[in-house]
Each structure stands twice: as structure tokens, then as C-alpha cells.
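**Student:** Provided below for reference: sequence and predicted model.
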Amino acid sequence: MKTVFSPRHRGHAEQLELVAGAIVPGFELTSRAEYVAARIKAVGLGEILEPTEHDLTTAARIHHQDYLDFLPTIWDRWTAEGRSGTALPFTWPTRGLRGDVRPEFIDGLLGYYSFDAGCGIVEGSWDAIKSSHDTALTAAAMVQGGARSAFALCRPPGHHAGAGFMGGYCYINNAAVAAQSLRDGGAKRVSILDVDYHHGNGTQEIFYARADVQVINLHADPMQEYPYFLGHADERGAGDGEGFNLNYPMRFGTAWDRWSQSLDDACAKLLAYAPDVVVVSLGVDTFEKDPISKFKLKTEDFPKIGEKIAALGLPTLFVMEGGYAVAEIGVNAVSVLTGFEGA
């Protein structure tokens, strides 16, 4: 399996975030991706390639143009006000407020285009975001070209980014852009299987009214866990997308026995949809030692995930999402891939 990985991700570094009442160093570290890349080399998974450059044409098919126009300007707008450090929002529109009116000033714009304070922007952030987008599209082209599988080692991740908002360390929705690219390249149907601990609320929002992209999420129950406001089992899609959005919310403490039952049912639903290709949003923050998650999967469970996905018998693109136990992230993420390859 070939991997696409950009060294430009390192530009997004030392950003801060707001969590549990404090401004703290971001959990989404540069070392996350480096651990995964090192593990790929250690096990000899396959060649690691840098992405080719892509414009934002495909991204504009799933993201709002004004949002894409805003992202590259954040740092310059922030520093133009004489500020340094991480650009973070501190106010958001909510129920009863005029969330449809776009502010002019940078503080208002940051709140308008986000749903939390987890998407800090520093000087090198946009270049890293763009390279992550390019990584997803480059790997998608490999699968479109006939490869059985490919791995987009994206950083920053993407599945919390919606059509017009960032959040949860995510700016451009890499998996959604890849799925759109595969559709544009001839796939009649694409399934996105999100196995991250946190619900892929952005991916759900983007495709909720579409029948050509099935979205399946296995995740922590939004009654207990971030991002809280999407991810319930009764969210099934709308309009043409009715029935093509599937959520498997699970409670704190979920271990392999319960989690794997959800995966088995999800795989059965995926096969019934009969996609031409699968995009896996690969988060490994379901791990029992993850510092910001509360599931109980063990290292030996991750190869089984890859084996179950391989049993689908479909071309598969893996796109890196979450996982914050950096000492183990490389082993766990790559174990999914080697499990897939060995099945």
C-alpha cells in the first residue's frame, strides 16, 4: 500500500486551543503524523510519496466558496490587527442570534466560520491545510487509477470540517474532498466509513441530502461526548439522502466486543449500498490510552478493523483523522493498514 504524506504539515505547529476552561497547547501535534510515517517505514508497508499540487476546484464542490476564500487570509487578517500568537475565535452565533450575517472584522469572522476554539491558526497553518487537502486528492487518484488501496496521511485532519465551518482541529474535510473526487472521476456511489472516536459531524453535514455518498459513523454518543450536537442514531439523511446517513453512537467505556458489533452491522449496510469505492476516515482515538477519549479498544484490536474492511472486497482509500496517544498512534494506525493488507 502506498502512502501520501506531506512534510509541509509541520508548518501547523505550536498552535493553542481552548479546552476545559484553559488555553493550552493543541493536542493535534506534528508528532502524530511523524509517528505514523516512522511506523510505515519500520514495517515496510510501502512507498511514501509527497502529494502533487491541486487547486481547490473539488473542495469548492463540497465547501462554500466564501469559506475557502477566508481560510488563507486568517493569519494576515489576525496580524494586521497587531496580534501575535494563535488566532482563535471567542464568540459564536447561536440560537436566536443573526448567524446568517457575515461580520467584517476578524474576531467575528473566526466565530462565523467555526463551531469551537480547537482550530487555532498560526503562520504556517494554511500551507499545512492545503498540503493535507493535496494529500487526500493524490491518494484518491491512486485508487481511482486502479490501486486496491492507498493511505492519505493527512495532517491536519478533516472530518469535523463542514461545508462552511471549521472545528475539532479540522479545516478542509479531506475525506469528503476525496469522496467528491472519486465521484467526479466516475464512481457512481462512494461510502465513507468513519471509525474515529468522535462523530464526523462535518462529513455528515456535507452529504446529508445526497444519495451518491453514503456516510457511516461509529463514534462516542453525542449525549456524552464532543462534538455533542450531531451523531444521534435517528439522523438518517434528508431529501435525496434519506437513509444514506448512518450513525452508531456508543457510550463511554465501549470495548471491542460492542464496538466490533457496530462495525459488522455498518459493513453489512455498506455492502447493501453497493458502492464502487470506500473512503475510511481512520481515527485511532478509540484506543484505551487516548488522552481525550473514553473507549477501550486495545492495540491488538486495530488489525481486526483492517481485516473487516478488507473483507468488503472494495477499492479502499484510508484518510488519517484523529488519535492523540502519540506514543502508540503509529502502531495502531498502521496496524489497521497491515490488517487490511494481510487479509
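**Tutor:** Everything's here; your move.
**Student:** going by C-alpha atoms from here, please, whenever you check contacts or count neighbours.
**Tutor:** Noted.
**Student:** check which residues of the longest strand along the chain are buried.
**Tutor:** In the chain, taking DSSP state E as the definition, the longest strand is strand 213-220. Using 16 or more other Cα atoms under 10 Å as the burial criterion, the residues of strand 213-220 that qualify are V213, Q214, V215, I216, N217, L218, H219, A220.
**Student:** all strands of the stretch 51-200 of the chain, in order?
**Tutor:** Under the criterion DSSP state E, counting those that start in this stretch, strands of the stretch 51-200 of the chain are mapped to 149-152, 190-194.
**Student:** okay, these in TSV with distance to G322 next?
**Tutor:** Shown next, in TSV, are those (distance: least, Cα to Cα, whole Å):
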stretch	distance to G322
strand 149-152	13
strand 190-194	11
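**Student:** just send those back as TSV, with distance to P303 and mean neighbour count too.
**Tutor:** Formatted as TSV, those follow (distance: least, Cα to Cα, whole Å; neighbours: other Cα atoms under 10 Å):
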stretch	distance to P303	mean neighbour count
strand 149-152	15	28
strand 190-194	16	25
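**Student:** among the ones you listed, which is nearest V331?
**Tutor:** Between V331 and the strands of the stretch 51-200 of the chain, the shortest separation by Cα to Cα is 14.8 Å, and it involves strand 149-152.
**Student:** packing partners for that closest one?
**Tutor:** In terms of contacts (3 or more Cα pairs under 8 Å, 6 or more residues apart in numbering; DSSP states H and E), strand 149-152 is packed against strand 2-4, helix 125-144, strand 316-320.
**Student:** mind listing what's buried in the helix or strand just after the first one?
**Tutor:** To tie it back to what came earlier, the one meant is strand 2-4. Downstream of strand 2-4, the next assigned helix or strand under DSSP states H and E is strand 16-19. Neighbour-count burial for strand 16-19, counted by 16+ other Cα under 10 Å, picks out L16, E17, L18.
**Student:** here comes the other one, which I'd like you to weigh against the first:
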Amino acid sequence: MQIVHSPLHVRHSDGVELHRGELVPCYEKPERAEYIREALVDAGHAFVEPRNFAVETLHRVHDPAFVAFLSTAHARWREEGRDGSMLPSGFPARSLRRDRVPEGINGAMGYYAFDAGTPIVEGTWDAAFASAQCAMTAAALVAEGMPAAYALCRPPGHHAARGAYGGYCFLNNSALAAQELRDRGFGRVAVLDVDYHHGNGTQDIFQERGDVLTVSIHGTPETEYPYFLGFADERGSGEGEGCNLNLPLPRGTGWEAWSAALDTALEAVAAFRAEALVVPLGVDTYEGDPISAFGLREEHFPMIGARLAAAGLPTVLVQEGGYAVREIGTNVAGVLGAFERGAG
């Protein structure tokens, strides 16, 4: 399996986040990608850098004004004499207007962000755009005949909505991969998100579309981030009615219940008659993850890879979460190795 990765991910670093009431160093840090890269090098995988995609390709899934905001945000911040992490201090919540984007950078930041845990630093745009290009390149490789490809994306992407960022995510890498597959001739694409946290951004982007199925197995939003989306009664709308499936699970869920949810998810993919599969691959379901609460162990990740391969579809795997940094490489390598063996 070919691995697409950009060294530009390191430009998004040294940020701080507001995590459960405390300002702390960001859990989403460069070491995550480096541990994965090292584990995959040791496993003998080949790496390629992403292709150059025009910024306008992002507009296929993101609001152009939102993309323009992200690409200029830190420069505008510096124009006001500031530096370091950008975090919002206000949001257009209930009773406030949501139909106007404030001209000032502080108001604009609050308009486009949905949490105070996703810092923008000087190199964020470079890293986020490179991450998106990794995902689109992996999709292009699959469209050109590879049975599968993996995008080692950082920062992650599945929380980024059409016009909003949060959850460490700026551009929705998995949605961009799915759209690339659609644009290259796959009529029906399924997105099966196995990250601990609900893929709210992906759901938002494809909510009203019938050509992309979105399925997410995740911690229940009753107690888990992002809290306000990911419930089982969200089924899509308009032409997308019935094309969204959420499988929320309680804190402490172990392999037996989680694997049963995976069976349900794969059955939905088969019933949709998907022609290609995108897997937002979060390994924060691991029992030692510091900001998640499932109980999957190291031996379960190869089992996930084998089950995904058994779907028999051209597949793009896109890196999402996983914050137990030293274990993340082993767990990702476990998924990819078993996928290759199963697909072979």
C-alpha cells in the first residue's frame, strides 16, 4: 500500500487549547505523525509526497469564504500585533446573529470556529492544505487503479464542516477524498468513520446528498465531543435522506460491542452498493488514549484492518485521531498491515 505524506505537517505546532476548562498544550501535535511514519517505515511501506492541487479544489466541499478565512487568518492576527495561538473568545450561539461575518479577526474567528480547542498558528494553513492534498492524492491513486492507499494526514479533518473548523480539524480530508473519487467516476462512495469522535463535519458536508453514504461509529454525544451532533436519529435530509448512519456507543465500550457496530456499518455500506470506500481512520478507540474512553487493545486494530479489507472495495484510508502518541504508530501499522494481507 502506498502512503501519502507531507513533511509540512510540522508547521502546525506549539499551539495551546482550552481542554475541559484548562488551557493546555495541544494534544494534537507533530509527534503523532512522526510515530506513525516511523512505524510504517519499519513495516516496509513506500511513501510519496502529495500532488499539487489548486486551492479552488477545496471549494468542492468547503465554502470559499471559509477557505479564504483559513488561508489569511494568522496574517490578519499578526497585523494586529499578535503572535502565537489564535483561539476564539465568542461564538454566534443561540440568541445571536449568524448571518453576518464580523470584519475584525476576533469576531471572524468566533464565527468560523465551533470550539476553543483548535488553535491556528503561523504554519497552520500550510499544514492543513498539505494534509488535504495528501487525502486527495490518495484518492487519485485509487481512482487510477490502486486497490488502496493511505493518507497520513495531519492535522486531521473529519470535524471540519463546510464552513466551520474545530476538533483539531481545519479542512475535511476524508470528505475531499470522497469527492475526488466521485469526480473521477465512482458513482456511489461510502465514508465509514471509525474514529472515537463523531465525524460531524463529514455529516454536515454530505447531509443532503444521496451519492455519498456517511457512517460513523463513535462515543455517544450525550457525554463525548462534539456533543451536538452524532445521535442515532440523524439520517440525512432531502436527497440524502437515509444516507447517514450514526452508531453512538457509551464510554467504556470494548471490542465485542464495538465490533458488532462495525458489522452494522459494513452491512450499511454493502446495502448502499458503494463502489468505493473512504475510512477516516482514528485509532483513539485505543484503551490508553488520553482524551477518549473506549477499550480497544493493540490486538484489535489488525482485526479492524482485516474486516475493512473484506468489504472488497477500492479504499482510501485517511488518518484522523489517536493521541496516545507512542502507541499510535503500532495501531495504525496494525490496521494497514492486516488490510493489505486481507486485500491481497
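**Tutor:** Received, thanks. For clarity, every value in this text was computed on a predicted model and none was experimentally measured.
**Student:** among the strands of the stretch 51-200 of structure 1, which comes closest to L230 of structure 1?
**Tutor:** strand 190-194 (14.1 Å).
**Student:** so how far is T72 of structure 2 from A132 of structure 2?
**Tutor:** A132 of structure 2 is 17 Å from T72 of structure 2, where distance means Cα to Cα, to the nearest Å.
**Student:** okay, these two: which has more neighbours?
**Tutor:** A132 (29 against 13; other Cα atoms under 10 Å).
**Student:** was I right about that one contacting L171?
**Tutor:** Yes - contact criterion Cα atoms under 8 Å: A132 of structure 2 and L171 qualify, at 6.6 Å.
**Student:** give the contact list for the residue sitting furthest away from the middle of structure 1.
**Tutor:** Ranking residues of structure 1 by C-alpha distance from their mean position (Cα atoms, centre = their mean) puts G82 at the top, at 32.5 Å. Listed by Cα atoms under 8 Å, 6 or more residues apart in numbering, the contact set of G82 of structure 1 is empty.
**Student:** L336 of structure 2 contacts R307, correct?
**Tutor:** No - in this structure, L336 of structure 2 is not within contact of R307 by Cα under 8 Å, at 11.3 Å.
**Student:** ok, these two, which is more surrounded?
**Tutor:** Between L336 of structure 2 and R307, L336 has the larger neighbour count (other Cα under 10 Å), namely 26 against 20.
**Student:** report the separation between that one and V269 of structure 2.
**Tutor:** Distance of L336 of structure 2 to V269 of structure 2, given as Cα to Cα: 20 Å.
**Student:** what of L249 of structure 2?
**Tutor:** According to Cα to Cα, L249 of structure 2 and V269 of structure 2 sit 19 Å apart.
**Student:** higher neighbour count, the two?
**Tutor:** Set side by side, L249 of structure 2 and V269 show more neighbours around V269, with 24 against 21, by other Cα under 10 Å.
**Student:** and the more buried one, that's in a helix?
**Tutor:** Yes - judged by DSSP: H, G, I helix; E, B strand; the rest coil, V269 of structure 2 forms part of a helix.
**Student:** list the contacts of the closest residue to it other than its chain neighbours.
**Tutor:** Once flanking residues are discounted, V269 of structure 2 sits nearest to A190: 6.2 Å by Cα to Cα, 6 or more residues apart in numbering. Counting by Cα under 8 Å, 6+ apart, A190 of structure 2 makes contact with A178, V212, L213, T214, V215, V269, F272, A274, E275, A276, L277, V278.
**Student:** what's A190 of structure 2 aligned with over in structure 1?
**Tutor:** In structure 1, the residue paired with A190 of structure 2 is S191, using TM-score structural alignment.
**Student:** and stretch 104-114 of structure 1, which residues are buried?
**Tutor:** Buried-residue list, stretch 104-114 of structure 1, by 16+ other Cα under 10 Å: I106, D107, G108, L109, L110, G111, Y112, Y113, S114.
**Student:** over to stretch 245-264 of structure 2?
**Tutor:** 245-250, 253-254, 258-259, 261-262, 264.
**Student:** out of those, which one sits closest to R297 of structure 2?
**Tutor:** Closest to R297 of structure 2, out of all of those and judged by Cα to Cα, is G254, at 8.7 Å.
**Student:** tell me who's in contact with the closest one.
**Tutor:** Going by Cα under 8 Å, 6+ apart, the list of residues near G254 of structure 2 reads F294, G295, L296.
**Student:** okay, helices next: where are they in the stretch 151-300 of structure 1?
**Tutor:** 174-184, 201-207, 256-273 (DSSP state H, counting those that start in this stretch).
**Student:** which one of these lies closest to D240 of structure 1?
**Tutor:** helix 201-207 (10.1 Å).
**Student:** what's the span of stretch 84-100 of structure 2, first residue to last?
**Tutor:** Its first and final residues considered, stretch 84-100 of structure 2 spans 27 Å by Cα to Cα.
**Student:** circling back: next, the angle from the longest strand of structure 1 to helix 174-184.
**Tutor:** For strand 213-220 of structure 1 against helix 174-184, the angle by axes from the mean of the first three to the mean of the last three Cα atoms, to 10 degrees is 160 degrees.
**Student:** residues contacting strand 213-220 of structure 1, please?
**Tutor:** With Cα under 8 Å, 6+ apart as the criterion, strand 213-220 of structure 1 contacts 179, 189-200, 203-204, 207, 231, 244-252, 259, 262-263, 266, 270, 273, 295.
**Student:** have a look at how far, on average, it is from structure 2.
**Tutor:** Here the mean offset of strand 213-220 of structure 1 against structure 2 after fitting is 0.2 Å, by mean Cα distance after the TM-score superposition for structure 1.
**Student:** off-centre distance for that strand?
**Tutor:** Relative to its chain's centre, strand 213-220 of structure 1 lies at 11 Å (Cα atoms, centre = their mean, to the nearest Å).
**Student:** rewinding a little: out of the buried residues of strand 16-19 of structure 1, which one sits closest to E225 of structure 1?
**Tutor:** Of the buried residues of strand 16-19 of structure 1, the one sitting nearest to E225 of structure 1 (Cα to Cα) turns out to be L18, at 16.1 Å.
**Student:** distance check, that closest one against T86 of structure 1.
**Tutor:** Distance from L18 of structure 1 to T86 of structure 1, by Cα to Cα: 11 Å.
**Student:** ditto for G21 of structure 1
**Tutor:** According to Cα to Cα, G21 of structure 1 and T86 of structure 1 sit 17 Å apart.
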